[in-house]
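Pasted the sequence and its predicted model underneath.
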Amino acid sequence: MRTLFTQQLEKITASVLQNILLVASSFRLHGKV
């Protein structure tokens, strides 16, 4: 159970990090930062 839970957490954190990177890169392209 703990392994499945950690695997799900890793997937969620990875997707969230990717989304943050995409938003940050888009803001940089638009020059909002």
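Ah, there it is.

C-alpha from now on. contacts and neighbour counts both.
Will do.

what's around Ser25, how many residues?
Residues within reach of Ser25, counting by other Cα atoms under 10 Å, total 13.

let's bring in a second model and compare:
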Amino acid sequence: MISSPVSVGLHTRQLRFWLLEELWFLSVLSPEHLA
């Protein structure tokens, strides 16, 4: 499948935000694991 650079950029940005939210969520749920 061929995607336009704009579509790829938006998808990458959404994935990056999702990863950041996932890491933040895990850090908030389990602070003792990061200590």
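Done, it's in. What you see is a predicted model, and the numbers here were worked out from it, not measured in a lab.

And the helices in the first structure?
For the first structure, applying DSSP state H gives helices covering 2-30.

for the residue nearest the centre of it, what are its contacts?
Closest to where the C-alpha atoms of the first structure average out (Cα atoms, centre = their mean) is Leu17, at 1.8 Å. If a contact means Cα atoms under 8 Å, 6 or more residues apart in numbering, then Leu17 of the first structure has no contacts.

And Ile20 of the first structure, what's its match in the second structure?
Counting by TM-score structural alignment, Ile20 of the first structure lines up with Leu23 in the second structure.

cool, and Arg2 of the first structure?
The alignment partner of Arg2 of the first structure in the second structure, by TM-score structural alignment, is Pro5.

before we move on, back to that, quick one: the residue nearest to the centre of the first structure and Met1 of the first structure, what's the gap?
24 Å (Cα to Cα, to the nearest Å).

Please apply the same query to Val16 of the first structure.
The value you get for Val16 of the first structure to Met1 of the first structure, if Cα to Cα is used, is 23 Å.

Look at the two and report which has more neighbours.
The residue with more neighbours, out of Val16 of the first structure and Met1, is Val16; 12 against 6, by other Cα under 10 Å.

for stretch 23-32 of the second structure, the distance to its chain's centre please.
Chain-centre distance of stretch 23-32 of the second structure: 14 Å, with Cα atoms, centre = their mean, to the nearest Å.
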